[in-house]
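>>> Take a look and give me a structure for this.
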Amino acid sequence: MPSFDIVSEIDMHEVTNAVDQAKRDLGNRWDFKNVDADIEQDEKGLTISAPEDFQLEQLMDMLRMAFAKRNIDGRALAEDGESKAGKLVKQHLLLKQGIETDMAKKIVKLIKDAKLKVQASIQGDKVRVTGKKRDDLQTAIALLRETELDVPLQFNNFRD
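Prediction:
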């Protein structure tokens, strides 16, 4: 039976490239000259820091633009928390990978409510969709692409 997997993954190499691009943009901007602003990457996410809140917003926009240039979905960034440390305001951003159980249940319910001739099952941090015909699977993919979910979805492991 034909099947495919619905996943939510990020290419970490592209994230590193996007962060480097945003840092270069930060160094070139005249409104950030002599300003102690920075973007740091760790294994769990990113930390942006700037002296003022509006500069933090500008850093966030620069980061989103760099992500867009690298074809990384901006919904992969989730704000974790803001803290003020001395003269700097810091914002930690999590990189969302994998489909959480609640979102997976929502995806399965969405497919079942559409009354397509496919079956969806949750398998860890991905959702497997199987059906008798390839056309039914492609209809399910089209349905999920139309739906506005707050996680970036990729469709892989398509088997005939």
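>>> When you work out contacts or count neighbours from here on, use the C-alpha atoms and nothing else.
Noted.
>>> the helices in the chain, which residues?
Taking DSSP state H to define them, one finds helices in the chain at 12-28, 53-69, 101-113, 134-146.
>>> Would you convert the ones you listed into a markdown table that also reports mean neighbour count?
Formatted as a markdown table, those follow (neighbours: other CA atoms under 10 Å):
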| stretch | mean neighbour count |
| --- | --- |
| helix 12-28 | 17 |
| helix 53-69 | 17 |
| helix 101-113 | 16 |
| helix 134-146 | 15 |
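>>> to compare against the first, here's another:
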Amino acid sequence: MAKDSSFDIVSEVEMQEMDNSVNQAMKEISQRYDFKGSKAQIQLEKDSLKLTAEDDYKINAMLEILKGKMIKRGLSPKCLDSGKIEGASGGTLKQTIEIQKGLSKEKAKEVTSHIKELKLKVQAQIMDDKVRISGSKIDDLQKVIQSLKAKDFGIDLQFTNLR
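Down below sits the predicted model:
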């Protein structure tokens, strides 16, 4: 009897790469003509980013610069959950952006229901902030991975621990 194979579906963010992306974005912002003399700033906190600038145009431009730097460093912008732009002290505006880590219960249920719709001989098991898929045939597991890559769940999915 063949041993079952399995893999995990996770949604993780490499925080060192996020820090590098923020630093590169701040360097570009400090050198851009349209940001000269402004109070534009991106701060990386534990699980969030804080953008501060004089107007919403600059906040949106900073966010686009940051997303470009993230893509170059191999991070998906899907992990960013933008909040609304609010007023701050000193006539500036701020925006808090949450960095999503792990699969929420709703997303995990959505992933497992999609896997069940494939009607392959695999089992999906929700484990805290990840989903473990197991099955006897590696080909079935690879079909699951291909199907999940093709469907957009609104978050960045990684596939780990294939054995």
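>>> Post the TM-score for the overlay when you can.
Scored against TM-score structural alignment, normalised by the length of the first structure, the superposed chains reach a TM-score of 0.97; 159 aligned residues with a CA RMSD of 0.7 Å.
>>> circling back to that earlier point, make TSV from the helices of the first structure and add distance to Q91 of the first structure to it.
As requested, the helices of the first structure are arranged in TSV below (distance: least, CA to CA, whole Å):
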stretch	distance to Q91 of the first structure
helix 12-28	15
helix 53-69	8
helix 101-113	25
helix 134-146	30
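>>> Quick one: closest of those helices to V127 of the first structure.
helix 101-113 (6.5 Å; CA to CA).
>>> which residue numbers in the second structure go with the closest one?
Aligning helix 101-113 of the first structure against the second structure (TM-score structural alignment) gives residues 105-117.
>>> do stretch 58-71 of the first structure as well
So stretch 58-71 of the first structure sits over residues 61-74 in the second structure, by TM-score structural alignment.
>>> Distance across stretch 47-60 of the first structure, terminal residue to terminal residue?
End-to-end distance of stretch 47-60 of the first structure: 10 Å, with CA to CA, to the nearest Å as the criterion.
>>> Stretch 146-162 of the second structure now?
End-to-end for stretch 146-162 of the second structure, by CA to CA: 14 Å.
>>> Which positions in it come out as buried?
148, 155-157, 159 (16 or more other CA atoms under 10 Å).
>>> Pull the most distant pair out of those.
I155 and F159 (13.1 Å).
>>> I'd like to know which of the helices of the first structure is closest to D5 of the first structure.
Of the helices of the first structure, nearest to D5 of the first structure by CA to CA is helix 134-146, at 10.2 Å.
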